[in-house]
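*Asks:* sequence unavailable; structure follows:
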């Protein structure tokens, strides 16, 4: 999965719709339906992102965020009907990273959430590490893991993955793949690129969903076409 979020929204119908959009994007979701439940869940397990409604029973979203901020820098998005400037400022003062007012676009919410999770992962990576979703590569040691489990890659597969990780979210053209991975060893058979991508996908298992073909252009890791 491309991240695990806590979604705190007391409107169960709206929560169900939001969960559908996140899960369709490959994001795991744990729902909470009031502020107290949200805080208990947030303190009990690690999440990649919190999506908090502001107006919730028992504890409001601001109170949940302030409590979480005492022990965690997990990204937080507020989703709320309160759209005045003072409400927005209160959200950021409580520790939010983004603030979205209702009604909102579900795809935009998902995109903002994914961007915050990518940014947070990047800040936590070491100098020689590259990561996306559940894929982690240490370029110094040459190791690759998916969900913490080691993955064995052949040299050219590892070079392809490293290039895709460095250019994540952007399309990597076939010409660039040839230049960076094969160089002067390329024999002119472009189907060789597809065969190596297929082999890389097989090795990555469930994480293979993040490698996408862009028709007529090349391949990309995550991002939009």
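*Replies:* That came in fine, so what should we check first? Since the structure is predicted, the reported quantities are computational estimates derived from the model, not experimental observations.

*Asks:* from here on, just use CA atoms for contacts and neighbour counts.
*Replies:* Noted.

*Asks:* could you pull out the strands for this structure?
*Replies:* Secondary structure of the chain (DSSP state E): strands at 4-8, 28-32, 49-53, 76-80, 98-101, 129-132, 135-138, 143-146, 149-151, 172-173, 211-214, 218-221.

*Asks:* including mean neighbour count and distance to residue 196, could the ones you listed go into TSV?
*Replies:* Supplementary listing: the strands of the chain in TSV, determined by neighbours: other C-alpha atoms under 10 Å; distance: least, C-alpha to C-alpha, whole Å:
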stretch	mean neighbour count	distance to residue 196
strand 4-8	24	30
strand 28-32	19	29
strand 49-53	26	34
strand 76-80	25	38
strand 98-101	18	39
strand 129-132	22	20
strand 135-138	21	18
strand 143-146	18	16
strand 149-151	14	15
strand 172-173	18	14
strand 211-214	17	12
strand 218-221	22	12
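
*Asks:* any chance of the ones you listed in JSON lines, plus distance to residue 192?
*Replies:* Shown next, in JSON lines, are the strands of the chain (distance: least, C-alpha to C-alpha, whole Å):
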{"stretch": "strand 4-8", "distance to residue 192": "35"}
{"stretch": "strand 28-32", "distance to residue 192": "34"}
{"stretch": "strand 49-53", "distance to residue 192": "39"}
{"stretch": "strand 76-80", "distance to residue 192": "43"}
{"stretch": "strand 98-101", "distance to residue 192": "43"}
{"stretch": "strand 129-132", "distance to residue 192": "25"}
{"stretch": "strand 135-138", "distance to residue 192": "23"}
{"stretch": "strand 143-146", "distance to residue 192": "22"}
{"stretch": "strand 149-151", "distance to residue 192": "21"}
{"stretch": "strand 172-173", "distance to residue 192": "14"}
{"stretch": "strand 211-214", "distance to residue 192": "15"}
{"stretch": "strand 218-221", "distance to residue 192": "13"}
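
*Asks:* take a look at this one as well, against the first:
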């Protein structure tokens, strides 16, 4: 149980906020709640939350716009919660920068499992120091630091998990379905463009620092992607 993780709960339904706060507090998390989009965005800009549970339909500013705005300055882990479970809405959430997506009505127990899993993946693990290096690319998993040509790159939690999974499996070809299952860590029955979007953004960020590193993420036409260090030589 993490007694220090600070979580912001954003939902215009008081019943939902109280329910989530109840379960989060039982798990030992510190919580703060807000009911509208403008207040949520203001708080997220000021405070460094460990995770945000964010409803899509909010008064003031909707959840999608909040994510787009906050991703310009921060990489706060965000789980979207919405009554809209259609494929296009889930895809829109992921493309905006969400790290996970939960559909209402939800099981509080499942939400706690998702929260715990995402926090675990985004927190520093001081017991397993590791450095992964390929030419101009260096990755420090415990501090979630990525360097390209010696320059740090700011990645979203999901982008970091994606490149880390790639570098730990060099030259292995992955289909989009495999990446969704392994990187997103649960079966996602949606548009495979989610993977393409994340790969595109990852390449763009790498390209700004090192074209050599960007070339290491290779498109395998008709199949998917692979990480190939020799492509950057």
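*Replies:* It's in. In this text, all values refer to a predicted model and were calculated from it rather than measured experimentally.

*Asks:* quick TM-score on the pair, please.
*Replies:* The TM-score (TM-score structural alignment, normalised by the length of structure 1) is 0.55; 131 aligned residues with a C-alpha RMSD of 2.4 Å.

*Asks:* related to what we said a few turns ago, between the strands of structure 1, which one is closest to residue 201 of structure 1.
*Replies:* Closest approach to residue 201 of structure 1 among these is made by strand 211-214 (7.4 Å; C-alpha to C-alpha).

*Asks:* what range in structure 2 matches that closest one?
*Replies:* When structure 2 is aligned by TM-score structural alignment, strand 211-214 of structure 1 has no counterpart there.

*Asks:* same question for stretch 78-86 of structure 1.
*Replies:* With TM-score structural alignment as the criterion, stretch 78-86 of structure 1 aligns to 80-88.

*Asks:* now do the end-to-end distance for the matching stretch.
*Replies:* End-to-end span of stretch 80-88 of structure 2 (C-alpha to C-alpha, to the nearest Å): 14 Å.

*Asks:* got it, and stretch 40-54 of structure 1?
*Replies:* 16 Å.

*Asks:* same question, stretch 49-67 of structure 2
*Replies:* Terminal residues of stretch 49-67 of structure 2 lie 14 Å apart, using C-alpha to C-alpha.

*Asks:* one step back: so which of the strands of structure 1 gets nearest residue 40 of structure 1?
*Replies:* strand 28-32 (9.6 Å).

*Asks:* would you check the span in structure 2 matched by the closest one?
*Replies:* The alignment places strand 28-32 of structure 1 over residues 30-34 of structure 2 (TM-score structural alignment).

*Asks:* so how far is the helix or strand that contains residue 199 of structure 2 from its chain's centroid?
*Replies:* Under the criterion of DSSP states H and E, residue 199 of structure 2 resides in helix 193-209. Chain-centre distance of helix 193-209 of structure 2: 14 Å, with C-alpha atoms, centre = their mean, to the nearest Å.

*Asks:* check which element follows that helix along the chain.
*Replies:* Using DSSP H and E, the first helix or strand after helix 193-209 of structure 2 is helix 211-214.

*Asks:* which parts of stretch 15-23 of structure 2 are buried?
*Replies:* 16, 17, 20, 21 (16 or more other C-alpha atoms under 10 Å).

*Asks:* residue 180 of structure 2: which of the residues you listed is nearest?
*Replies:* Nearest member of the buried residues of stretch 15-23 of structure 2 to residue 180 of structure 2, counting by C-alpha to C-alpha, is residue 20, at 26.8 Å.

*Asks:* wouldn't that closest one be in contact with residue 107 here?
*Replies:* No. With contact defined as C-alpha atoms under 8 Å, residue 20 of structure 2 does not count as touching residue 107 (10.2 Å).

*Asks:* what's the match of stretch 78-86 of structure 1 in contact with?
*Replies:* 53-57, 63, 90, 93, 98-105, 189-191 (C-alpha atoms under 8 Å, 6 or more residues apart in numbering).

*Asks:* show me what whichever helix in structure 1 runs longest is packed up against.
*Replies:* Secondary structure of structure 1 per DSSP state H: the longest helix is helix 106-124. For helix 106-124 of structure 1, the elements it packs on are helix 12-24, strand 49-53, strand 129-132, judged by 3 or more C-alpha pairs under 8 Å, 6 or more residues apart in numbering; DSSP states H and E.

*Asks:* once aligned to structure 2, how far is it on average?
*Replies:* Aligned to structure 2 and superposed, helix 106-124 of structure 1 gives a mean residue distance of 1.7 Å (mean C-alpha distance after the TM-score superposition for structure 1).

*Asks:* since that was my last question, I'll sign off now.
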